[in-house]
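Peer 1: Starting from these lines, generate the structure:
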Amino acid sequence: MTLRLMLVAPVTTAALRGARFPVDEPPDAAGLRAARAAAGALPRVDRAVCAPAERCRGTALALGLRVTGEDAPADWDMGRWRGRSLAEVSAAEPDAVARWLADPSAAPHGGESLTALRTRVGAWLDGLPAAPGRLLAVVDPAVVRAALVHALALPPQTFWRLDIAPLALTELTTRTPPHWNFHCGARLQAPGDAPPGQDG
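Peer 2: The predicted model follows:
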């Protein structure tokens, strides 16, 4: 039997719209409208969990999910860079940013390195019960990317090449953990909506 894990990225927030490193803030109004509209497109699930961030909780609520008390992995801890844009940090700390982008073990911001993020998310992924069923988790894009890198044993630098859009659904399946298969993500959309890129 198959465990089907569905990872859904939260909707937009003010920080995300401003291309800033995330802070713990609620979804914006446009994001909540998008989540409510997409609620009917969610696949059937047996259980739902959610990351502790307010944006993830708000997204899960807008999608109409009943989440358990268990937390899914929290977002990447960006330390003192939280709330700042990459452009701002690059101008102020160019050497630190270059080291962060080149070395997965570097954490010049004082938060969590990419290696630490992958290890933490991978431990959660591999620790999921092997019982068959459908588990949905609302988690931040960095967590989805780290899960894919871990599950598929990809090189760490692949993390930077993965783009996860708001409300994107990414699916991993397994019959024998920790061996996972990946199904390419699809954006959730309300019934009757045109697929992305086909707005008429």
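
Peer 1: CA atoms for contacts and neighbours, from now on please.
Peer 2: OK.

Peer 1: Ala142 against Asp77, yeah?
Peer 2: No. Ala142 is not in contact with Asp77 according to Cα atoms under 8 Å; the separation is 10.0 Å.

Peer 1: who touches both of the two?
Peer 2: Applying Cα atoms under 8 Å, 6 or more residues apart in numbering, one finds that no residue jointly contacts Ala142 and Asp77.

Peer 1: What residues of stretch 149-160 count as buried?
Peer 2: 149-151, 156, 159 (16 or more other Cα atoms under 10 Å).

Peer 1: And for stretch 30-39?
Peer 2: Buried, per 16+ other Cα under 10 Å, within stretch 30-39: 31-32, 34-39.

Peer 1: Might you specify the subset of those located within helices?
Peer 2: 31-32, 34-38 (DSSP state H).

Peer 1: mind putting those residues in CSV, distance to Asp126 included?
Peer 2: Output for these, formatted as CSV (distance: Cα to Cα, whole Å):
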residue, distance to Asp126
Gly31, 31
Leu32, 31
Ala34, 31
Ala35, 29
Arg36, 31
Ala37, 33
Ala38, 29
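
Peer 1: ok, those vs Gly110, which is closest?
Peer 2: Gly31 (30.1 Å; Cα to Cα).

Peer 1: Hmm, Thr13 and the closest one touching each other?
Peer 2: Yes. Contact criterion Cα under 8 Å: Gly31 and Thr13 qualify, at 7.2 Å.

Peer 1: now Leu42: how far from Val138?
Peer 2: 12 Å (Cα to Cα, to the nearest Å).

Peer 1: residues touching the closest residue to Leu162 other than its chain neighbours, list them.
Peer 2: Among residues not flanking Leu162 along the chain, Arg145 sits closest, at 6.3 Å (Cα to Cα, 6 or more residues apart in numbering). The contact partners of Arg145, taken as Cα under 8 Å, 6+ apart, are 159, 162-164.

Peer 1: Let's compare: structure for the following, please.
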Amino acid sequence: MTSRVLLVSPAMSTSLRQARFDDGGSIDESGAARARSAAGALPSAGRVLTSPTVRCRETAAALGLDGVPVPELAGLDVGRWRGRTLEEVGAAEPEAVGRWLTDPDCAPHGGESVRDLCERVAGGLADAQQLEGRTIAVVEPEVVRAAVAGALGMPAAVFWRLDVPPLTVTELSGRAGRWNLRLGCPLAAPEAA
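Peer 2: Got it, this is the predicted structure:
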């Protein structure tokens, strides 16, 4: 039995442009337009899931997907840093940011550590591997990073070395406890026949 999980990163938003920790904001108009133009580019799936964030739910809707928000697919909880830019936090708490960016067990913001996120996402992947067919999940970039690290058995420290551009697809296919990876395919409008 082969399971396929297509992880779709959300469309561009003001928060992403500003390197702002998720503030609950919407995707911007250019991101929504790109997502709408890519509607139909994804294959059919038995399940469509989303991170519970506004930008993931809006991206799914713009892609023409009726996704179910799943709390376990939430992005990294950054506690008191939520809504602030990395530059702002770095200026106010440089040592804390430095520790956070180098130690996957560190959570100076009072939220979740990178390792905790990776373990949470790995549990979801283990569950997905028990399901036949294809799952599409529109999820935060950090969920994609955690999924890739977990699927390949890489240490949590690799999390910061992975970039996930907006509106791209990362595909995992697996069976018998092993995942294969297809990286960062951009979503594009389906070609006219």
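
Peer 1: tm score of chain vs chain?
Peer 2: Here the superposed chains carry a TM-score of 0.93, computed using TM-score structural alignment, normalised by the length of the second structure; 192 aligned residues with a Cα RMSD of 1.6 Å.

Peer 1: coming back round to it: please pick the buried ones from the contacts of Arg145 of the first structure.
Peer 2: Listed as buried from the contacts of Arg145 of the first structure are 159, 164; burial here means 16+ other Cα under 10 Å.

Peer 1: possible to save the contacts of Arg145 of the first structure as a markdown table with secondary structure and distance to Gly122 of the first structure?
Peer 2: Listed next are the contacts of Arg145 of the first structure as a markdown table, based on DSSP: H, G, I helix; E, B strand; the rest coil; distance: Cα to Cα, whole Å:
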| residue | secondary structure | distance to Gly122 of the first structure |
| --- | --- | --- |
| Phe159 | helix | 13 |
| Leu162 | coil | 17 |
| Asp163 | coil | 19 |
| Ile164 | coil | 18 |
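
Peer 1: per the alignment, Ala106 of the first structure corresponds to what in the second structure?
Peer 2: For Ala106 of the first structure, the aligned position in the second structure is Cys106, judged by TM-score structural alignment.

Peer 1: so its match sits in a helix?
Peer 2: No. Applying DSSP: H, G, I helix; E, B strand; the rest coil, one finds Cys106 of the second structure to be coil, outside a helix.

Peer 1: For it, list the residues it contacts.
Peer 2: By Cα under 8 Å, 6+ apart, the neighbours of Cys106 of the second structure are 99-100, 113-114.

Peer 1: Go again with 10 Å.
Peer 2: 96-100, 112-116 (Cα atoms under 10 Å, 6 or more residues apart in numbering).

Peer 1: ditto for Val169 of the second structure
Peer 2: 5-10, 42, 136-138, 144, 182-187.

Peer 1: ok, now Gln189 of the first structure?
Peer 2: 34-42, 167-168, 195-196.

Peer 1: Gly127 of the first structure: which of those is nearest?
Peer 2: Ala168 (23.5 Å).

Peer 1: Go ahead and confirm that closest one touches Ala41.
Peer 2: No. The criterion here is Cα atoms under 10 Å, and Ala168 of the first structure misses it with Ala41 at 11.7 Å.

Peer 1: Please, which helix or strand holds the residue nearest to Leu162 of the first structure?
Peer 2: helix 141-151 (DSSP states H and E).

Peer 1: what's the offset of the next helix or strand after that helix from the middle of its chain?
Peer 2: As assigned by DSSP H and E, the chain's next helix or strand after helix 141-151 of the first structure is strand 168-176. Put simply, strand 168-176 of the first structure sits 13 Å off its chain's centre (Cα atoms, centre = their mean, to the nearest Å).

Peer 1: Same check on stretch 76-92 of the first structure?
Peer 2: With Cα atoms, centre = their mean, you get 19 Å for stretch 76-92 of the first structure.

Peer 1: same check, this time on stretch 162-172 of the second structure
Peer 2: With Cα atoms, centre = their mean, you get 8 Å for stretch 162-172 of the second structure.

Peer 1: same question, stretch 152-160 of the first structure
Peer 2: Worked out by Cα atoms, centre = their mean, stretch 152-160 of the first structure lies 15 Å from the chain centre.

Peer 1: got the angle between the helix ranked longest in the first structure and helix 141-151?
Peer 2: Criterion DSSP H: the longest helix present in the first structure is helix 114-126. Angle, helix 114-126 of the first structure to helix 141-151, by axes from the mean of the first three to the mean of the last three Cα atoms, to 10 degrees: 70 degrees.
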